[in-house]
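> predicted model and sequence below, questions to follow.
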Amino acid sequence: MLVIFGGLPGSGKTTIARALAERLGATYVRLDTIEQALRNSGMLRDEVGPAGYIAAYGIAGDNLKLGNTVIADSVNPISITREAWRQVAQRAGVSAIDVEVICSDKVEHRRRVETRQTDIEGHVNPTWDEVVTLSYENWGPGPIVVDTALKAVDDIVTELVDRLRATGPR
């Protein structure tokens, strides 16, 4: 299956996505890593545009075709990127599960954004102003929504594993 994560920067999606990938022994595909690698190549210095997503779709598709569960970690701010991830799963003949990560405590969310350190060489995390002004489309009623302000990472991951197992192949 393809587990498609999304959520604003600093919401906790990378923390949850990594922990889920580790728990499931899944392939982890992080858009920030791909985009920064493209910038570091010297070919794309500033605006990466859709190149990072397109590369991520290809990597995810290859791994899905090998029979791996893939965890896709990206902001996914617009419906077109979410639908493109679902098409990757469809082409590979596997189910796609959407997971939106939120932090309902705005004070905590801001603290995370303003204090987190980057773990990708050369990557610059967005500022709080950039996060709150980001164009982020509503997901509607479809995704599993997890709130990192309410529960610990291990509890969220345990609940996600249970829900993913219950959902199973479509």
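Okay, I see it.
> all contacts plus neighbour counts: C-alpha atoms, from now on.
OK.
> what about the helices in this structure?
For the chain, the helices defined by DSSP state H cover 13-24, 31-40, 51-65, 79-92, 106-115, 128-133, 153-167.
> quick one: the first one to helix 31-40, angle?
Read that as helix 13-24. Put simply, helix 13-24 runs at 110 degrees to helix 31-40, going by axes from the mean of the first three to the mean of the last three C-alpha atoms, to 10 degrees.
> what comes up buried for helix 13-24?
Residues of helix 13-24 classed as buried: 13-14, 16-21 (neighbour count, 16 or more other C-alpha atoms under 10 Å).
> how about the residues you listed in a markdown table, adding distance to Thr33?
A markdown table is the format used below for the buried residues of helix 13-24 (distance: C-alpha to C-alpha, whole Å):
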| residue | distance to Thr33 |
| --- | --- |
| Lys13 | 14 |
| Thr14 | 11 |
| Ile16 | 16 |
| Ala17 | 14 |
| Arg18 | 13 |
| Ala19 | 17 |
| Leu20 | 18 |
| Ala21 | 16 |
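> so which of those comes closest to Leu160?
Leu20 (7.9 Å; C-alpha to C-alpha).
> report the contact partners of the closest one.
26, 71, 157, 160-161 (C-alpha atoms under 8 Å, 6 or more residues apart in numbering).
> list buried residues within those residues.
Neighbour counting with 16+ other C-alpha under 10 Å marks 26, 71, 157, 160 as buried within the contacts of Leu20.
> thought the third one was touching Ile16?
Yes - here Val157 lies in contact with Ile16, judged by C-alpha atoms under 8 Å, at a distance of 6.6 Å.
> next up, a structure to set beside the first:
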Amino acid sequence: MTFALAVVGGAGSGKSTVAQRIALRTAAVYLDKDSLAGPLVEAALAAQGQSPDDRESNSFYIEHVMPAEYRALFSVAGDNLRLGRSVVIDAPFAAYLDQPEFFTRAASDSGWPTLPRQVLQVFTSETTTRRRLAERGLPRDHAKLNDWNAFWPTWGDLSISWTGVRLHRLNNDLIPDIDAVVARLEG
């Protein structure tokens, strides 16, 4: 059965690792927002004289670039779903989680067929998240770590208000049993 799964979580939650493992286990197409649009985002920000490393507080990125990223992501997912290929989408979605109709509207606008739409919210404790961000050492994480007291309360454990999806949560402080996660998604 063809399915669409969005794996959602904040920076450092381990959402990408979980999404990749689920895609591998289910033979689904893996779609990572940063891989799909990252170089284009960096070029757009550079063309505007903007830093590619601080996106959370960059109004140009939030208002102009980010919506295009998500439109592209949903369009590529729709292409695969119409071909009968399941998709696992790896993206934070943070700016859209409080918009109940976002996922349903984006899927409809991209011509997704009617099929099960599920969301797996991956989360970790504050301590684990901070440690993971420091360990991976990515330039885009420097702003988060340097202003942790602003980052964590806003972008830590996020609440999802989407309608039209089946929501699952996964505490990723420890290594999850992906077979158990997939069984839950199939149940």
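Structure's in. What do you need? This is a predicted model, so every value here is computed, not measured.
> tell me the contacts of the residue nearest the centre of structure 1?
Residue closest to the mean C-alpha point of structure 1, counted by C-alpha atoms, centre = their mean, is Asp73 at 2.2 Å. Applying C-alpha under 8 Å, 6+ apart to Asp73 of structure 1 gives the contacts 4-6, 13-14, 17, 28-31.
> repeat that with 10 Å
The contact partners of Asp73 of structure 1, taken as C-alpha atoms under 10 Å, 6 or more residues apart in numbering, are 3-7, 13-18, 28-33, 56, 99.
> what about Gly187 of structure 2, how many neighbours?
Gly187 of structure 2: 6 surrounding residues under other C-alpha atoms under 10 Å.
> cool, and Arg111 of structure 1?
13.
> measure the equivalent of it over in structure 2 to Asp173 of structure 2 for me?
Counting by TM-score structural alignment, Arg111 of structure 1 corresponds to Arg131 in structure 2. Noted for Arg131 of structure 2: a distance of 11 Å to Asp173 of structure 2, by C-alpha to C-alpha, to the nearest Å.
> before we move on, what about Leu83 of structure 2?
36 Å.
> the two: who's more crowded?
Neighbours were counted for Leu83 of structure 2 and for Asp173 using other C-alpha under 10 Å; Asp173 has more, 16 against 11.
> verify the contact between that one and Lys15 for me.
No - using C-alpha atoms under 10 Å, Asp173 of structure 2 makes no contact with Lys15, being 11.3 Å away.
> pull up the overlap in contacts between these two.
Counting by C-alpha under 10 Å, 6+ apart, the residues touching both Asp173 of structure 2 and Lys15 are 122-124.
> quick check: longest strand in structure 1 by residues?
strand 96-102 (DSSP state E).
> what span of structure 2 is that strand aligned with?
Taken onto structure 2 by TM-score structural alignment, strand 96-102 of structure 1 occupies residues 117-123 there.
> now the matching stretch, how far from the chain's geometric center?
On the basis of C-alpha atoms, centre = their mean, to the nearest Å, stretch 117-123 of structure 2 sits 9 Å off its chain's mean C-alpha point.
> likewise stretch 21-39 of structure 2?
Chain-centre distance of stretch 21-39 of structure 2: 10 Å, with C-alpha atoms, centre = their mean.
> where in structure 1 does it fall?
Alignment of stretch 21-39 of structure 2 against structure 1: residues 19-37, by TM-score structural alignment.
> and that stretch, how far apart are its ends?
Distance between the two ends of stretch 19-37 of structure 1: 23 Å, counting by C-alpha to C-alpha.
> got the buried residues for stretch 136-151 of structure 1?
139, 145-149.
> again, but for stretch 76-84 of structure 1
Buried positions in stretch 76-84 of structure 1, judged by neighbour count with 16+ other C-alpha under 10 Å: 76-77, 81-82.
> give the contact list for Trp128 of structure 1.
Per C-alpha under 10 Å, 6+ apart, neighbours of Trp128 of structure 1: 9-10, 109-114, 134.
> swap that for Met1 of structure 1, please
26, 64, 67-71, 89-90, 92-97, 164, 168-170.
> same thing with Gly67 of structure 1?
Residues in contact with Gly67 of structure 1 (C-alpha under 10 Å, 6+ apart) are 1, 61, 92, 94.
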